[in-house]
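Visitor: test case, fold it:
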Amino acid sequence: MTTNRELQKQDTVLVTSGTGKTGRRVVERLTALGVPVRSGSRGGGVPFDWEDESGWEPALRGVDAAYVAYYPDLAAPGAPEAMAAFGRIAAGSGVRRVVLLSGRGEPQAVVAEEALREAATGVELTVLRSAFFAQNFSEGALLDGVLGGELVFPAGSAAEPFVDADDLADVAVAALTGGGPAGVVHELTGPRLLTFDEVAAELTAATGRPVRYVPVSGPAYAAVLEDCGLPAAEAGFLADLFTMLLDGHNATTTHGVERALGREAKDFTAYARDAAEDGAWHR
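Guide: Sure, this is the predicted structure:
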């Protein structure tokens, strides 16, 4: 395990998907630390689109470090090729370190991780293999289900160690700035396993409105996503991915957050309470 050199005041960090669930949090934390940040997005001031490689080199020019969040997921078709291309451009641009968001228990995501590692010659790579985000219930695709009182999802009775996105962002920033271990693989989870039935009970208590879990098959969930406007191929991929991730093989907790930050990971109950106080479900 190594600890990277601390960023200097003039060092610049690129955050891909800078308006996303984790990217936004990383941008906010780096900005608060006085670190120059380029927030990349399709329509932002720093154009960055995973489907348009022509914009990657300009976004990386003069950058010292990068936080990389690939859309839709590192397990998606084409992700290894994108990671290899990004790694070559990053290394050629003089980037010294990359922090990569990955998925926990995703064999195909590991293939993409390795593609980046092999292509980014001389670049220090830290990988954050993350559990399912707690914030998916307050900021993501499951928000409407909470508001409507029904969480429709292909999880069955499997338990998941939901991780708080703020914890993940703290680990990312520590690795980017030299405040924590770098050049390693972190497995990040929350401190407790919960089934979706238990999540529904937690959300009922936090929101003051009844929420129940409705288990469905993968194909049925793909149909739900299509009804929400996702293309059929993407809906099918995501439904298959969630079904695989929540088949029980990820039903363990880790101490990754504690090892990286020196404090305990945030519990789901605390997340739900704080999200409710911040008005996440006041619609």
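
Visitor: from here on, contacts and neighbour counts on C-alpha atoms
Guide: Noted.

Visitor: which residues in the chain form strands?
Guide: Taking DSSP state E, the strands of the chain run over residues 2-3, 13-15, 37-41, 46-47, 65-68, 97-103, 124-130, 150-153, 159-160, 181-182, 185-188, 194-195, 212-215.

Visitor: redo the ones you listed as CSV? Include mean neighbour count.
Guide: Below are the strands of the chain laid out as CSV (neighbours: other C-alpha atoms under 10 Å):
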stretch, mean neighbour count
strand 2-3, 13
strand 13-15, 28
strand 37-41, 22
strand 46-47, 20
strand 65-68, 25
strand 97-103, 25
strand 124-130, 22
strand 150-153, 21
strand 159-160, 24
strand 181-182, 24
strand 185-188, 23
strand 194-195, 19
strand 212-215, 19
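
Visitor: those strands: which one's closest to residue 254?
Guide: For the strands of the chain, proximity to residue 254 was assessed by C-alpha to C-alpha; strand 185-188 is nearest, at 6.6 Å.

Visitor: helices and strands around the closest one, which ones?
Guide: Under the contact criterion of 3 or more C-alpha pairs under 8 Å, 6 or more residues apart in numbering; DSSP states H and E, strand 185-188 touches strand 124-130, helix 256-261.

Visitor: next up, for comparison:
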Amino acid sequence: MTFDNPILVIGATGKIGSRVASRMAALDHAHRAVSRSTNPAFNWEDPATWADAMRGMRSAFVTYVPDLAAPGAPEVVEHLAAVARAEGLRKIVLLSGRGERGAELSEDRLSRSGLDYAVVRASWFNQNFDEGMLLPSILSGTLALAAGDKLEPFVDADDIADVAVAALLDDRHNGHTYDVTGPRLMTFADAASEIAAAAGRAVNYVPLSIEDFHAALLAEMGRAEADLLTSICAEVFDGRNEWVGDGVQKALGREPRDFADYVRNAIAKGAWRQAA
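Guide: Next comes the predicted model:
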């Protein structure tokens, strides 16, 4: 096992953190995957847990919950970086939000922390459709979002994890910001249509107004989460992300996975079979 650069994985139960941790295990690289339920625990809402989780580590992969677009996120990242420095960490690789002003402010705080760093910017993950918040919508046959007909370069979670691992293990990535996307632009209607055709089920995309989207979220979750998700959609679905990035190519020297490849792999793993 490689012990010279033990790596902390914060957010190890999430879509990206779990993939980063599994890659570290496959590489037999010393790492500590932490969340609120681990020992030591890491709880974003309890900074007193941070130092114990970091002790003995040299690098960290950081996923901030609920989102870097949330109020106060830049200050939290700044505090995290200060604790990391005090505990002897040398580098942080931050999962950031593409096109989010709050995320950019958090990136700036990290860049001025005195630590080595790399930033992996991503927006909508392919896996949101089968592992995340959009799965119930796909199973119901109606994907309703406040995204209009805006284009999105959906990115695969495995590509994000691969870039993050490369940045954690190789210092040539220090100081770089990688805009990671898929290889093409698609609307949510396009995504729903591709899933429907491949899975053999009806899935229709319904564009919602911001007001109707917020009202629908309020019926399912608390106001804080509904307000955050609505504000993110209002911010990023104005056309700012309608371009394809080259972060995967720059970091890994290969092309990113296509959405169609993701759909085939998800179906092979059993996705979207429920209530078919």
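
Visitor: in a markdown table: the strands of the first structure, plus distance to residue 80 of the first structure.
Guide: Converted to a markdown table, the strands of the first structure look like this (distance: least, C-alpha to C-alpha, whole Å):
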| stretch | distance to residue 80 of the first structure |
| --- | --- |
| strand 2-3 | 26 |
| strand 13-15 | 19 |
| strand 37-41 | 20 |
| strand 46-47 | 21 |
| strand 65-68 | 13 |
| strand 97-103 | 12 |
| strand 124-130 | 15 |
| strand 150-153 | 28 |
| strand 159-160 | 26 |
| strand 181-182 | 22 |
| strand 185-188 | 18 |
| strand 194-195 | 31 |
| strand 212-215 | 32 |
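
Visitor: which one of those strands lies nearest to residue 246 of the first structure?
Guide: strand 159-160 (7.2 Å).

Visitor: elements contacting the closest one?
Guide: Using 3+ C-alpha pairs under 8 Å, 6+ apart, the elements in contact with strand 159-160 of the first structure are strand 194-195.

Visitor: which elements pack onto the strand it packs on?
Guide: The elements that strand 194-195 of the first structure packs onto, with contact taken as 3+ C-alpha pairs under 8 Å, 6+ apart, are strand 159-160.

Visitor: in the second structure, what stretch matches the strand it packs on?
Guide: Using TM-score structural alignment, strand 159-160 of the first structure lines up with residues 151-152 of the second structure.

Visitor: ok, residues contacting that stretch?
Guide: Residues outside stretch 151-152 of the second structure that contact it (C-alpha atoms under 8 Å, 6 or more residues apart in numbering): 124, 185-188, 239, 241-243.

Visitor: for residue 80 of the second structure, list the residues it contacts.
Guide: Applying C-alpha under 8 Å, 6+ apart to residue 80 of the second structure gives the contacts residue 50.

Visitor: what do we get in the first structure for it?
Guide: In the first structure, residue 80 of the second structure lines up with residue 86, judged by TM-score structural alignment.

Visitor: kindly report the same for residue 29 of the second structure.
Guide: Correspondence of residue 29 of the second structure to the first structure, assessed by TM-score structural alignment: residue 35.

Visitor: same check on residue 47 of the second structure?
Guide: Match for residue 47 of the second structure (TM-score structural alignment): residue 53.

Visitor: distance of its match relative to residue 83 of the first structure?
Guide: Per C-alpha to C-alpha, to the nearest Å, residue 53 of the first structure is found 11 Å from residue 83 of the first structure.

Visitor: which one of the two is surrounded by more residues?
Guide: Ranked by neighbour count (other C-alpha atoms under 10 Å), residue 53 of the first structure and residue 83 place residue 83 first, with 26 against 13.

Visitor: enumerate every residue touching the more buried one.
Guide: Shown in contact with residue 83 of the first structure (C-alpha under 8 Å, 6+ apart): 112-113, 115-116.

Visitor: in the second structure, which of those residues still touch?
Guide: Using both residues aligned by TM-score structural alignment, their matches' C-alpha atoms under 8 Å, the second structure keeps these contacts from the contacts of residue 83 of the first structure: 112, 115-116.

Visitor: any chance of a markdown table for those residues, columns neighbour count and distance to residue 275 of the first structure?
Guide: A markdown table is the format used below for these (neighbours: other C-alpha atoms under 10 Å; distance: C-alpha to C-alpha, whole Å):
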| residue | neighbour count | distance to residue 275 of the first structure |
| --- | --- | --- |
| 112 | 24 | 33 |
| 115 | 20 | 37 |
| 116 | 26 | 35 |
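
Visitor: which single one of these is nearest to residue 146 of the first structure?
Guide: Using C-alpha to C-alpha, these come closest to residue 146 of the first structure at residue 112, 32.7 Å.

Visitor: that closest one -> the second structure?
Guide: When the second structure is aligned by TM-score structural alignment, residue 112 of the first structure is paired with residue 106.

Visitor: so who does that match touch?
Guide: 68, 73-75, 77-78 are the contacts of residue 106 of the second structure under C-alpha under 8 Å, 6+ apart.

Visitor: can you flag the buried ones in those?
Guide: With burial judged by 16 or more other C-alpha atoms under 10 Å, the buried subset of the contacts of residue 106 of the second structure is 68, 73-74, 77-78.

Visitor: adding distance to residue 99 of the second structure, write those out as JSON lines.
Guide: Output for these, formatted as JSON lines (distance: C-alpha to C-alpha, whole Å):
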{"residue": "68", "distance to residue 99 of the second structure": "11"}
{"residue": "73", "distance to residue 99 of the second structure": "15"}
{"residue": "74", "distance to residue 99 of the second structure": "15"}
{"residue": "77", "distance to residue 99 of the second structure": "18"}
{"residue": "78", "distance to residue 99 of the second structure": "20"}
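
Visitor: mind checking which of the residues you listed are in helices?
Guide: 73-74, 77-78 (DSSP state H).

Visitor: farthest pair in these?
Guide: Greatest spatial distance among these (C-alpha to C-alpha): 73 and 78, at 8.6 Å.

Visitor: quick one on the thing from earlier: count of neighbours near the closest residue to the match of residue 29 of the second structure other than its chain neighbours?
Guide: Among residues not flanking residue 35 of the first structure along the chain, residue 9 sits closest, at 6.2 Å (C-alpha to C-alpha, 6 or more residues apart in numbering). Neighbouring residues of residue 9 of the first structure were enumerated by other C-alpha under 10 Å; the total is 10.

Visitor: likewise for residue 241 of the first structure?
Guide: Residue 241 of the first structure has 17 neighbours, counted by other C-alpha under 10 Å.
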